[in-house]
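Engineer: Sharing a model prediction with you, sequence too.
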Amino acid sequence: MRATATFVLFLVLLLTPASASAADRLVPRGWLGVTVDGPLNDPGYAHAAGEWDRMASSGVEAVRTAFYWHSIQPTGPEAFDFSVKDQLVLAAAKRGLGVLPVVHGTPAWAALNPGDPASPPRDAADFARLLTALVTRYGPNGSLWAEHPEVVKQPIRAWQIWNEPNLMRYWNVAPWAPSYAALLKVAHRTLNAADPGSTTVLAGLPNESWKALQALYDAGARASFDVVALHPYTGKPKNVIRIVKIIRRVMERNKGATRPIWLTELSWPAGVGKTKQEGDFSTTDSGQAKRLELGLELIAQARRRYRLDRVYWYTWLSTEGITSSGFDYSGLRRLRAGTLVDAPALAVFRRVARRLQGCAKPLGDARRCRT
C-alpha cells in the first residue's frame, strides 16, 4: 500500500507543470544580445553605467561592439591604446555580459589606400599582430583580467573579422571577396594560435548575402571561419527566415553545413516620417515594436532547425537626427534632443526576453532564470 502511494506521488510530481520560477529557458544563455555603439563608445559619456544596468535588467545577455583598429593603433604598429575598450569590456563583465568584438577600420599607416576609411590593410601581418594583442589583452589569460581581479572574468573567445565587406563603404577593393578571404585566412590562423579555443566569426553579410557567401567559398575561404554571420535587413520578419534557408543551402553545397549562423545585426529602424527611408525595412515606432516581436519569435522557433546560435538587435542606444540615416531611430533607447527615452520596442524586447529566458521575476534577478 505504501509503495502504491509512493508511486502515485511520484506520478503527481512528474506530471505537475513546473512553477514559473523553474521555467525552462527556450534559448541558451547569451543567445539574445544587442549592438553597443554611438554614445556608449564615448568613454566620457555620463549615463553609461545606467545604460549598462538597464541592458542587463532588460534581458540583454551579450553585446556586439566595434573594435576600431584606427582607435587602438592610431599612430603606428608599436603602440596600442586599449583604454576605451577596457572600459567597455569591464562594464560588460561586471554585468555578466559576453562581448563580441567587430575588428575593422584600418588606420592610415596600415591602409592599402591611405585616407580612405574603407581601405583594407596593405599587409595582413599588421592585422595579425593586432589580433594577437587583443587576445593577449582580453582573452582567457588576458592582462585586463589580471589587472582587475575584482571583476569576474568574462574572456572574449569569439572575434568577428570586419563588417560588411561586400559593401564598398567598408571594403573598397573590387572584387572584394578574394582580398577579404585572404585576410580572413590570416585572421583565423592567428586567432587559433593565440587562443586555440577561439571562434572566428565571418563578417556580417547584408543585402544578397547568399551571393556574397558563395563568392567567399569560391575564393577559398571555407576553412577560414567557424561561424557564418548575416545582417538580414528586410521588410518582413518572415523573410529573415527565408534568407537563412537560402544561406543554409549555400552552406550545404559547399560542405559547410555543420557551422552555426549568427545574426549579428537585426533591425527595423523607425525612421519613416523622420528621415530618409532606408529601404523597405524602415518603419515607424509602432512598426518597429511589432516587427521586433514577430522577428524574435520566428527566429527562436527556427533556432534549432537552422542552428541560429546568436541574434543581436541593432542597436541599444542611438541618437535621433544626428545624421540623415534611419538608423538614428534604430535604438531601443534613444537620445532625443539631449533626453534619454525608451522606444516602444524596448518594452516588447523585455517581454520577449522574459519568455525566452524563462524568467518569473525581473530579469535582473539571475536566481530566477535558469542558465
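Structural biologist: Looks like it arrived, so ask away. Residues are numbered from 1 along each chain as shown.

Engineer: hey, let's count contacts and neighbours off CA atoms from now on
Structural biologist: Fine.

Engineer: Which parts of this structure are helices?
Structural biologist: In the chain, helices defined by DSSP state H lie at 2-15, 48-57, 69-72, 83-94, 124-138, 143-147, 176-194, 209-218, 237-253, 285-306, 344-356, listed in chain order.

Engineer: need the ones you listed in CSV with distance to residue 262, can you?
Structural biologist: Supplementary listing: those in CSV, determined by distance: least, C-alpha to C-alpha, whole Å:
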stretch, distance to residue 262
helix 2-15, 36
helix 48-57, 20
helix 69-72, 23
helix 83-94, 20
helix 124-138, 21
helix 143-147, 27
helix 176-194, 17
helix 209-218, 13
helix 237-253, 10
helix 285-306, 10
helix 344-356, 17
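
Engineer: what's near enough to touch residue 120?
Structural biologist: Contact partners of residue 120, counting by C-alpha atoms under 8 Å, 6 or more residues apart in numbering, are 105, 106, 111, 112, 113, 171, 172, 173.

Engineer: next up, a second structure to put side by side with the first:
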Amino acid sequence: MRCPAAQRPPRAAERNLAKRPAAIRLARARTGGLPMSRPAGRRQPFRRLSLLASLLATCGTALALAFPASAGAAPHLAGVQSHVLWANVSNAEMDRQLDRMKQLGAGITRVDVGWASIEPDAKGQHDSWYLGRLDHLVQGANARGIKLLLLFAETPCWASTAPGSLKQGCQGAWWDRDVQNYAPRRMSDYADALAFVVKRYGDQVYSWEIWNEPNQDYFFHTDDPVGEYAKMVRAAYPAAKAADPRPIIVAGSLSDSDFEFTDALYRHGVKGYFDAWSIHPYSDDRSPLDTAVDSPRYSLVLGVPAVRDVMRRYGDAKPIWLTEFGWSTCNVRGPVHWQNCVDRSTQATYLKRAFRKMRTWSYVPVGIWFNLKNTSSAPDDRVGNYGLLSQDDSPKPAFAAFREIAHELQDGSSASPPPATPPPSVTPASLPPRHVLRRRHAVVHVARRDSTIVITGRAPRRAVAKLLVFRQDARTGRFERRASYRWRFAVGRHGHFRLRLHGGVFRSGTWRIVVRPTGRAHWHKAAAVLGG
C-alpha cells in the first residue's frame, strides 16, 4: 500500500529498556508499523512485531492442526491482516483481536514476524522472549481454527547492508535508523532463519511469506531490488522446504498488481521457488472494478489478471494470493487518488465487490483485507484507518460486510448474481509489449568533494526524474521526514545524469539521496547514503 516516503510509524514512549535483552528493547521500543505496503510512496512500513497473546488454558500443549500442503487447497479463503505482535498490543487485546477474527469468520490472518527480533544479536542466537510470544500466537490462532500466514521480514543489524553511518556498530536503537529495511548481506542468513521457524512450527503455521513489498524502496533498500529479491527467494524456498515441506511458501508480496516487477523476477529465475505468488492489488480510492486507470497495476480487476498473464507467459500455473488490499476511511479527499480515502459505506461496498470478484478467479484462493483494526484515531491518517474496526473496537459497516462475504465463501452462495457481462480483464494480447514489461531501474552514486555533493547515475533515457535529499538527524540517527532539497531534472538521451549540489551545508553530515520517477513512470527509484 502506498505511504508518503518519509512517513514513519509512531515510536513507543518506553525507552528505559537498557538492561533488557536486545530483542525486548527492539520489540517494545517500536510500537507502530504497518503492513509493509504501496508503490513508490505507497503505504507505510510494517514494524516490529512484538507482543503476543495471553496464555491459553492449554498453554503447555502444542496444537498441531493438519493443514493441506497445496497452495490452492483452501479455495477462496477470506482473511484479515493483523498486528497482534506489535509492542503496543497487550495480551488481552491480542486475545480480543483473535476472537474478533473468529467472529468475522476469517479463515486466515496475516501477521508480520521480524527476523530482526528472532536473531537480534547474532546468527543462531534466538531470543527466547520473542519466540515465546510467537509460540502464544501460534497456539491462539490454532485454538480458534484460524490459519496463519506469517510474513517474515526485517534484517537484523548484524546481517544488514545498511551503511556504517546508520549501523553505528549496532549500538543504540539501530531499528530507529532504518537499518532493518536494508537487504541482507548474505541471503543464506535469511534462508537459515526462515528454515528455523518453519521447522519449529511445522504445519501449525499454514504459510510463510518471503519479505514484504520488495518493489518498494521503503521496505527493501538496495540498488538492485529485482536481483537481490530473486536471490532471497531462490535461497529461502529450498531451505524452508528442507526444514518442513508442509507449509505453503509464498513469494512476491508486491505492492499493487506489479506485473512488470513480476516479469523481471521471472527473468531472474524465481520460477519453481515458491508455492504461491502474492500481490497487493490496491485500487487507490477507486472501485475494485474500475478500469479507468493509467496502468493495470493500479486496478484490482485489471491488475490481478495482468500478473496472471505474465506468469502464464513463463508457463507457470501457480496460484496468486492477494495478501493485502483495502480502502481507508480517513477524511482526506483530494486530486491525488492514492492519497485519498473513502467513506465507511463505500468501504463496505468495495470490500464486497473485491471479494466477489475474487470468487470468479479460480487461480486466486486467498484474499486478505488490510486491516482488521485501525492503528490510529487521527481522522486524517490514511494508513491508520483501513480497519474493519475503529481503534475503540467499534465495528464499521465493512465489519458486517466481511462477515457476510466470509459466509458466502464458506457455503458457496452469493448474495447477488454475477453480472451478465463480466468486468473487463486483461488478456495477453492487451498487455503492454514485452519490452515495456522489462522493469527499468535507476542507479545512483554519490560522492562529496569539499562543499559539493556530486550525484551521477543512470535512468531511462530522456525521463523526467525527481531528486530528493534527506538529512540525517545527528541526535536520533534517523533521516528527517521531509526532504531538505528537491529538484526535477531530465535524464540525458543516453540514459545518464550528473548533478552537483553546492553549499557549505554539505561539508559534513550524513545524507540520503533518492532519485525517483515523476508521475507514474514505470521505472524503479534508486537511493544511496553519503556518510559524514
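Structural biologist: Nice, thanks for sending it over. Keep in mind the model is a prediction, meaning the values are calculated, not measured.

Engineer: Any idea what the TM-score is?
Structural biologist: The pair, once superposed, lands on a TM-score of 0.78 when counted by TM-score structural alignment, normalised by the length of structure 1; 313 aligned residues with a C-alpha RMSD of 2.5 Å.

Engineer: Quick one: the helices of structure 1 as TSV, columns for mean neighbour count and distance to residue 227 of structure 1 too.
Structural biologist: Compiled in TSV, these are given as follows (neighbours: other C-alpha atoms under 10 Å; distance: least, C-alpha to C-alpha, whole Å):
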stretch	mean neighbour count	distance to residue 227 of structure 1
helix 2-15	10	39
helix 48-57	17	25
helix 69-72	19	22
helix 83-94	17	22
helix 124-138	19	17
helix 143-147	15	26
helix 176-194	19	11
helix 209-218	20	12
helix 237-253	17	11
helix 285-306	18	13
helix 344-356	19	23
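
Engineer: Minimum distance to residue 39 of structure 1: which of these has it?
Structural biologist: Checking the helices of structure 1 against residue 39 of structure 1 by C-alpha to C-alpha gives helix 48-57 as the closest, at 8.2 Å.

Engineer: Tell me roughly how far that closest one lies from structure 2 on average.
Structural biologist: Aligned to structure 2 and superposed, helix 48-57 of structure 1 gives a mean residue distance of 1.7 Å (mean C-alpha distance after the TM-score superposition for structure 1).

Engineer: and that helix, which stretch of structure 2?
Structural biologist: Residue correspondence for helix 48-57 of structure 1 in structure 2, counting by TM-score structural alignment: residues 94-103.

Engineer: Same question for stretch 189-199 of structure 1.
Structural biologist: The aligned range for stretch 189-199 of structure 1 in structure 2 is 238-248, by TM-score structural alignment.

Engineer: Pull the contacting residues for the closest residue to residue 234 of structure 2 other than its chain neighbours.
Structural biologist: Across the structure, with C-alpha to C-alpha, 6 or more residues apart in numbering as the measure, the residue nearest residue 234 of structure 2 apart from its sequence neighbours is residue 273 (5.8 Å). With C-alpha under 8 Å, 6+ apart as the criterion, the residues that contact residue 273 of structure 2 are 233, 234, 237, 238.

Engineer: do the same with residue 106 of structure 2
Structural biologist: Taking C-alpha under 8 Å, 6+ apart, one finds 77, 78, 79, 80, 146, 403, 406 in contact with residue 106 of structure 2.

Engineer: try residue 327 of structure 1
Structural biologist: By C-alpha under 8 Å, 6+ apart, the contact list for residue 327 of structure 1 reads 269, 270, 271, 318.

Engineer: Any of those residues buried? List them.
Structural biologist: A residue is treated as buried here by neighbour count (16 or more other C-alpha atoms under 10 Å); on that basis the buried members of the contacts of residue 327 of structure 1 are 269, 270, 271, 318.

Engineer: Per the alignment, name the residue of structure 2 opposite the second one.
Structural biologist: Taking TM-score structural alignment for the superposition, residue 270 of structure 1 sits opposite residue 329 in structure 2.

Engineer: Now do its match against residue 309 of structure 2, distance only.
Structural biologist: Distance from residue 329 of structure 2 to residue 309 of structure 2, counting by C-alpha to C-alpha, to the nearest Å: 32 Å.

Engineer: go on, residue 25 of structure 2?
Structural biologist: From residue 25 of structure 2 over to residue 309 of structure 2 the distance is 45 Å, taken as C-alpha to C-alpha.

Engineer: Not counting its neighbours along the chain, what's nearest residue 130 of structure 1?
Structural biologist: Ranked by C-alpha to C-alpha, 6+ apart and with sequence neighbours excluded, the top spatial neighbour of residue 130 of structure 1 is residue 69, at 7.8 Å.

Engineer: before we move on, the earlier item: if we take the buried ones among the contacts of residue 327 of structure 1, which one ends up nearest to residue 77 of structure 1?
Structural biologist: Taking C-alpha to C-alpha as the measure, residue 318 is the one of those closest to residue 77 of structure 1, at 32.3 Å.

Engineer: The closest one matches what in structure 2?
Structural biologist: Checking TM-score structural alignment: residue 318 of structure 1 goes with residue 374.

Engineer: re earlier: can you tell me which of the buried ones among the contacts of residue 327 of structure 1 end up in strands?
Structural biologist: Secondary-structure check on those using DSSP state E: residues within strands are residue 318.
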